[in-house]
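[1] sharing a sequence plus its predicted fold:
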Amino acid sequence: MSEQQHTANLDPPTVPNVIAFLSSLLQRVAESNDLGLRFRPQRISAFHGLSPPTISVQSYLERIFKYANCSPSCFVVAYVYLDRFVQRQPLLAINSFNVHRLIISSVLVSVKFMDDM
């Protein structure tokens, strides 16, 4: 094996575009709902943290992709789960206090359904 082929095998996997798209979408939803915290009633749940995490949504999704070893389709299914959750629980909006915990929960369920053997 040539040196170039050897180093190519050691490079971290490239992050699929779906991660950037979903992170942008979820970040905008969270920021929008953060603005509405003062005006719309929202329920506090077990997913809420005391403060927003310091890691960005995009970095968090990239980290999950890197270490969880799940397929890009899992992230799409995870978003579908989040969307369905929000539709069924309108008072529990995605915001910066719960977005990370909701992401990891939905990805976990998605991986179990899509990739687990």
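    Arrived safely, thanks for sending. The structure displayed is predicted, hence computed values, not measured ones.
[2] okay, CA-based contacts and neighbour counts for the rest of this
    Fine.
[3] which neighbouring elements make contact with the longest helix seen in the chain?
    The longest helix of the chain (DSSP state H) is helix 17-35. In terms of contacts (3 or more Cα pairs under 8 Å, 6 or more residues apart in numbering; DSSP states H and E), helix 17-35 is packed against helix 57-68, helix 72-88.
[4] turn those helices into JSON lines, columns for distance to Ser23.
    Below are those laid out as JSON lines (distance: least, Cα to Cα, whole Å):
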{"stretch": "helix 57-68", "distance to Ser23": "5"}
{"stretch": "helix 72-88", "distance to Ser23": "10"}
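[5] okay, now the one to match up with it:
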Amino acid sequence: MSTILEMLRTLEPESLDDMIDLTAKVINSLVRKGDQNKSIHTQFYPPNNKLPLISIRDYIHRLFKYSPCSRECFIMSLIYIDRLMLECGLSLNSYNIHRILITTLVISTKYQDDIFYNNEFYSQVGGINVQEMNQLELELLRLLNFSANCSNDLFIQYSREIDNLFERNEYMSCT
């Protein structure tokens, strides 16, 4: 199983303009792998039987545009997603990724930033109702054993790999 951190280390830097492109590329790759494995289409609570109409890239763009949170929150979201895959065996797929993205962002914002909005605000950004947002937050925290912390070293690893990828991208575009 590929992790986001492994992908950041090996990703080709072509056409990555910003954090949205990077996040979308990594997440789309993981979702494609999860969609191929039909036997493990584990749904993220509560079950979602319809595919969302918005693309993953457009959804990530929406989260970046309307979520008043720091870059560090988006990095923490990637760390949480890796933890869900590695520690909980959760498979990302087209049915659960949108919910996982908004929920990891909510938890990372509440944990990481000094200023954050309530779940009603984030439910509007994420396109779900507030009751579902509350259930998703509780379910994700349960899966993470109510541990939203991350070691400083691990956070620096992810951040450094993202910065290195953008540096490689900039170098490639200059040559």
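    Arrived safely. Because the structure is predicted, anything quoted here is derived from the model rather than measured.
[6] that older thread, buried ones in the longest helix of the first structure?
    By neighbour count with 16 or more other Cα atoms under 10 Å, helix 17-35 of the first structure contains the buried residues Ile19, Leu22, Ser23, Leu26, Gln27, Val29, Ala30, Asn33, Asp34.
[7] distance check, Leu8 of the second structure against Asp58 of the second structure.
    Using Cα to Cα, to the nearest Å, Leu8 of the second structure is found at 21 Å from Asp58 of the second structure.
[8] more neighbours, those two?
    Neighbour count, other Cα atoms under 10 Å: between Leu8 of the second structure and Asp58, Leu8 has more, with 21 against 12.
[9] how far away is that one from Glu161 of the second structure?
    Applying Cα to Cα to Leu8 of the second structure and Glu161 of the second structure gives a distance of 6 Å.
[10] count of neighbours near the closest residue to Ser71 of the first structure other than its chain neighbours?
    Excluding its sequence neighbours, the residue lying closest to Ser71 of the first structure (Cα to Cα, 6 or more residues apart in numbering) is Asp115, at 7.3 Å. Applying other Cα under 10 Å, we find 12 residues neighbouring Asp115 of the first structure.
[11] tell me which residue of the second structure matches up with Asp115 of the first structure.
    With TM-score structural alignment defining the correspondence, Asp115 of the first structure maps onto Asp113 in the second structure.
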